[in-house]
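Q: Just a sequence and a predicted model for now, questions to come.
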Amino acid sequence: MTEIRPVPVDQADAHALLEEYFALRASIFPGGTYRTTFPDPTVFVEPAGMFVVLYDGEEPVGCGGIRRVADGPAGTRYEVKHLFVCDAGRGRGWGRMLLADLETRAAGFGANEVVLDTHHTLEAAGGLYARSGYEQIEAYNDNTNATRWYRKALGAQHPPAAH
């Protein structure tokens, strides 16, 4: 059974998933210039944000977070950060499950839209965002690891489904 649980971003399972994510990104990043920055735990504390871990049984297999950022043209804006599913979990729909959960949580915090940044070499991620209703926008931050920026307007949301 899969389950998404809110956890502190510095909790052991979350930290281990982030270490795996950052190591993977650094190993394939063009030019070897990936900048690893572990997130400040305070930005993922309700209602400013939240971090979640996806469990398959008791095994942590994915993670992601949302955090409040400066308002955009649509009003209250949250950013999706560190969306990651480990290699063994890919192709099971877990990335979409995590993304939908984070969008619902952002809407619950009053977000009118969510934004995210990514790198053009992450083709699977770009495909997920396109299939999930994200549109490409101009840069809203100065993240040196990003080459593409996206947004999604949030409409009526429903509570996350039990997984």
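A: Yep, that arrived.

Q: C-alpha from now on. contacts and neighbour counts both.
A: Will do.

Q: next one: the longest strand belonging to the chain to chain centre, how far?
A: Counting by DSSP state E, the longest strand found in the chain is strand 59-72. Computed by C-alpha atoms, centre = their mean, to the nearest Å, the chain-centroid distance of strand 59-72 equals 4 Å.

Q: Against that first model, consider the following:
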Amino acid sequence: MSVTIREISPLAPEARLLLQASQALMRTLFPADENHYLDAEALAVPDVTFFGAEAEGALLGCVALKRHDGYGELKSLFVAPEARGLGLGQKLLAHAEARAEADGLLLIRLETGNKLFAASALYDRCGYRQRGPFGAYVANGSSVFFEKPLPAEGAVPR
């Protein structure tokens, strides 16, 4: 299966459906006050780039890169259930990292849930290390935080 990852609008109908599926899963796993997902409108702002993974005309996965002062944050990494096990999560992660590096960011951070075992395993495999809360996040019973430095060659700190 040939997969294309490209920048898309989170407001597109197929992107909204994928985001809604991700958010529905999060609501079943975590208390409302410990869910930190962003809705489509919050992902459609200038400091966020939203990517979709498509194959055979279907949107199968997504990830967003949100820019902060000094680092990028990954949001909304999700692969549709029917596409799991194909390596799309790793491809989306690598694509977002490449964009962050091209944008001159030196560090990627993310928050995920402690019950998302496959996600945490993916981040471990891809060089992310656990850390404490960052930004406006606070420690709670569900959140796990990761970060990964990006290569500094040619990068301009932001």
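A: Nice, thanks for sending it over. These numbers come from a predicted model, not from an experiment.

Q: TM-score of the superposed pair?
A: The TM-score (TM-score structural alignment, normalised by the length of structure 2) is 0.84; 148 aligned residues with a C-alpha RMSD of 2.1 Å.

Q: List the buried residues for the longest strand of structure 1?
A: Neighbour counts over strand 59-72 of structure 1 (16 or more other C-alpha atoms under 10 Å) mark 60-69 as buried.

Q: of all these, which comes closest to residue 13 of structure 1?
A: Nearest to residue 13 of structure 1 among the buried residues of strand 59-72 of structure 1: residue 60, at 6.3 Å, using C-alpha to C-alpha.

Q: In contact with residue 50 of structure 2, which residues?
A: Contact partners of residue 50 of structure 2, counting by C-alpha atoms under 8 Å, 6 or more residues apart in numbering, are 7-10, 43-44, 62-65.

Q: Give me the nearest residue to the aligned residue in structure 1 for it, chain neighbours excluded.
A: In structure 1, residue 50 of structure 2 lines up with residue 51, judged by TM-score structural alignment. Once flanking residues are discounted, residue 51 of structure 1 sits nearest to residue 65: 4.1 Å by C-alpha to C-alpha, 6 or more residues apart in numbering.

Q: Ok, residue 113 of structure 2 next?
A: Sequence neighbours aside, residue 143 is the residue nearest to residue 113 of structure 2 in space, at 4.8 Å (criterion: C-alpha to C-alpha, 6+ apart).

Q: doesn't residue 114 make contact with the one you found?
A: Yes: at 6.0 Å, residue 143 of structure 2 counts as touching residue 114 under the criterion of C-alpha atoms under 8 Å.

Q: With neighbour numbers in mind, choose between those two.
A: Remark: of residue 143 of structure 2 and residue 114, residue 143 carries more neighbours, 20 against 15, as counted by other C-alpha atoms under 10 Å.
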